[in-house]
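Enquirer: I'd like to go over a predicted model; first the sequence, then the structure.
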Amino acid sequence: MDVKTAFFYLFSLVMLFAAFRVITARNPVHAVLFLMLTFSQAAGVWLLLKAEFLAIVLVLVYLGAVMVLFLFVVMMLDIHIDSLRQGFWRHFPLALGIGAVISLEMAVVLFGGFRAGEAPLIPETVTNAAGEVVQYSNTKVLGQLVYTEYLYPMEIAAVILLLAMVAAIALTLRQRKDYKRTDPAQQVRVHAWDRLEIIKMAPTQAPPPAAEPAAATAQELKQ
């Protein structure tokens, strides 16, 4: 066993363990942390397959942005774990059946649709359109394929993701009732008599009696 194979098994075992802990961890924060570990190990597998661009994107996008956002959202939300666990065993047979069907389909695809073969050889240098010999770049080749042959699928996927983001915002947008909200249009149309009204009211208490003059001292009387 060479070093590359050893690293592949190491990354794969850690990734499988972390993925299993994602669905078995009771604390949602721990589940998010295990999911971040899963993505980091998947990035290591991509590096072993010489797909450096995909590994960097996986680390920057998922670990650096998406998973950190998930972590902050999970920590800020008031999630009641006990209420989430209610009805678990009642729906467990259905979940087990769906999981078995998915596992069977994946087994059929993996063992029947793919054949193990030799890995394609990646050249160290290639010849560009100008006839110059340049170093082979996996990222450059991927970019050329994405923006030439797969341009329309990429645009369609971008539009679908945009629609999904807008739909998620529209579905979760609710007006909060725990704070006061002002309407700028009403503030512009307001008048002075709408804001202040002077009302004459009868006094509710009698005025205090006038203060009596202080008694003169004996010295003042003698004078």
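Expert: Great, that's in hand. Please read these numbers as outputs of a predicted model, since none were measured by experiment.
Enquirer: going forward, measure contacts between C-alpha atoms and count neighbours the same way
Expert: Fine.
Enquirer: Burial check on the residue nearest to Tyr136 when sequence neighbours are not counted, number of neighbours?
Expert: Distances taken as C-alpha to C-alpha, 6 or more residues apart in numbering place Thr125 nearest to Tyr136, at 4.8 Å, with adjacent residues excluded. Per other C-alpha atoms under 10 Å, the neighbour tally for Thr125 reads 12.
Enquirer: same check, this time on Gln135
Expert: Using other C-alpha under 10 Å, the number of residues around Gln135 comes to 12.
Enquirer: Hmm, it is touching Thr125, no?
Expert: Yes. Counting by C-alpha atoms under 8 Å, Thr125 is a contact partner of Gln135 at 4.3 Å.
Enquirer: hang on, the earlier thing: mind checking how far the residue nearest to Tyr136 is from Thr139?
Expert: 14 Å (C-alpha to C-alpha, to the nearest Å).
Enquirer: now the helices for this structure?
Expert: With DSSP state H as the criterion, the chain has helices at 3-24, 28-48, 52-57, 67-76, 81-85, 88-113, 138-146, 151-172, 184-188, 192-195, 218-222.
Enquirer: Check it against this one:
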Amino acid sequence: MTFQTLIFYFLAAVLIFAAVRVITAKNPVHAALFLVLSFFNGSALWLLIQAEFLGITLVLVYVGAVMVLFLFVVMMLDINFEKLRAGFWKHLPLAGIVAGLMVVEMVAVFSSPASGLGDFNSIQTAATEDGNTKIIGKALYTQFIYPFEIAAIILLVAIVAAIALTLRGRKDAKAQDPGLQAKVKSTDRVRVIKMAAVVEQPVTVDEQKTGE
């Protein structure tokens, strides 16, 4: 076992541990920090296969921007996370079965010759000749287009699931109808009332004494 292989297994083990802690940590801030750790380990794995562009992009985009936004949202909003996690263990067996099926399908797809995941040596050799960023773009949209489309579909499913989870009907929620707002006229909002002018008479000293 070479030193590079040993580093790979160490980083992969830390990455798996951090990913598990993201979904099992009770404190949302701790979960976000574990996600930052998993991003750093993923970036190091990219660097091991000479994909410096992807590794630096992962740190700059996700750790430097997305995770900062996550931390701000988690720390500023008063969210009852205990209520959100109420059905976690109840639905864990079904979620485990679905996750296992997805892993089996991904292994079956990536192990097939049509996926184009077998020849990494030629990619690393070309990366030293044409440049890292250029060869990644060529490989991503030619040889690895099939896994790239699968990853895009998985991300799309995650986006739809996140939107569906947040669309919970609440009685105290207030919503606006854009159609009614577009039909509003100025007369519906402001009413001009004409009133007769009233001229106030000056008050004399005798009237002031009488009022007292």
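Expert: Happy to help now that I have it. These numbers come from a predicted model, not from an experiment.
Enquirer: Indicate which one of the helices of the first structure is closest to Leu121 of the first structure.
Expert: helix 138-146 (12.4 Å; C-alpha to C-alpha).
Enquirer: Just give me the mean distance for the closest one relative to the second structure.
Expert: Its aligned residues in the second structure lie a mean 3.5 Å from helix 138-146 of the first structure after superposition (mean C-alpha distance after the TM-score superposition for the first structure).
Enquirer: Give me the contact list for that helix.
Expert: Around helix 138-146 of the first structure, the neighbours that count as contacts under C-alpha atoms under 8 Å, 6 or more residues apart in numbering are Lys50, Ala51, Glu52, Phe53, Met154.
Enquirer: I'd like to know which of those residues are buried.
Expert: Ala51, Glu52, Phe53 (16 or more other C-alpha atoms under 10 Å).
Enquirer: how about TSV for those residues, with distance to Val188 of the first structure added?
Expert: TSV is the format used below for these (distance: C-alpha to C-alpha, whole Å):
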residue	distance to Val188 of the first structure
Ala51	59
Glu52	57
Phe53	54
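Enquirer: now, which of these sits nearest Leu163 of the first structure?
Expert: Closest to Leu163 of the first structure, out of all of those and judged by C-alpha to C-alpha, is Phe53, at 26.4 Å.
Enquirer: Compute the distance between the closest one and Thr139 of the first structure, please.
Expert: 6 Å.
Enquirer: And for Leu10 of the first structure?
Expert: From Leu10 of the first structure across to Thr139 of the first structure, the span is 26 Å (C-alpha to C-alpha).
Enquirer: same thing with Val166 of the first structure?
Expert: Val166 of the first structure is 31 Å from Thr139 of the first structure, by C-alpha to C-alpha.
Enquirer: circling back to that earlier point, which residues sit in contact with the residue nearest to Tyr136 of the first structure?
Expert: For Thr125 of the first structure, the residues meeting the contact criterion (C-alpha under 8 Å, 6+ apart) are Val133, Val134, Gln135, Tyr136.
Enquirer: Out of the helices of the first structure, which one sits most buried?
Expert: Across the helices of the first structure, the average number of neighbours (mean count of other C-alpha atoms under 10 Å) peaks for helix 28-48, which reaches a mean of 20.
Enquirer: Who are the packing partners of it?
Expert: Helices and strands touching helix 28-48 of the first structure, as assessed by 3 or more C-alpha pairs under 8 Å, 6 or more residues apart in numbering; DSSP states H and E, comprise helix 3-24, helix 52-57, helix 67-76.
Enquirer: against the second structure, where does that helix fall?
Expert: Aligned by TM-score structural alignment, helix 28-48 of the first structure falls on residues 28-48 of the second structure.
Enquirer: distance from that stretch to the first structure after superposition?
Expert: With mean C-alpha distance after the TM-score superposition for the first structure, stretch 28-48 of the second structure departs from the first structure by a mean of 0.6 Å once superposed.
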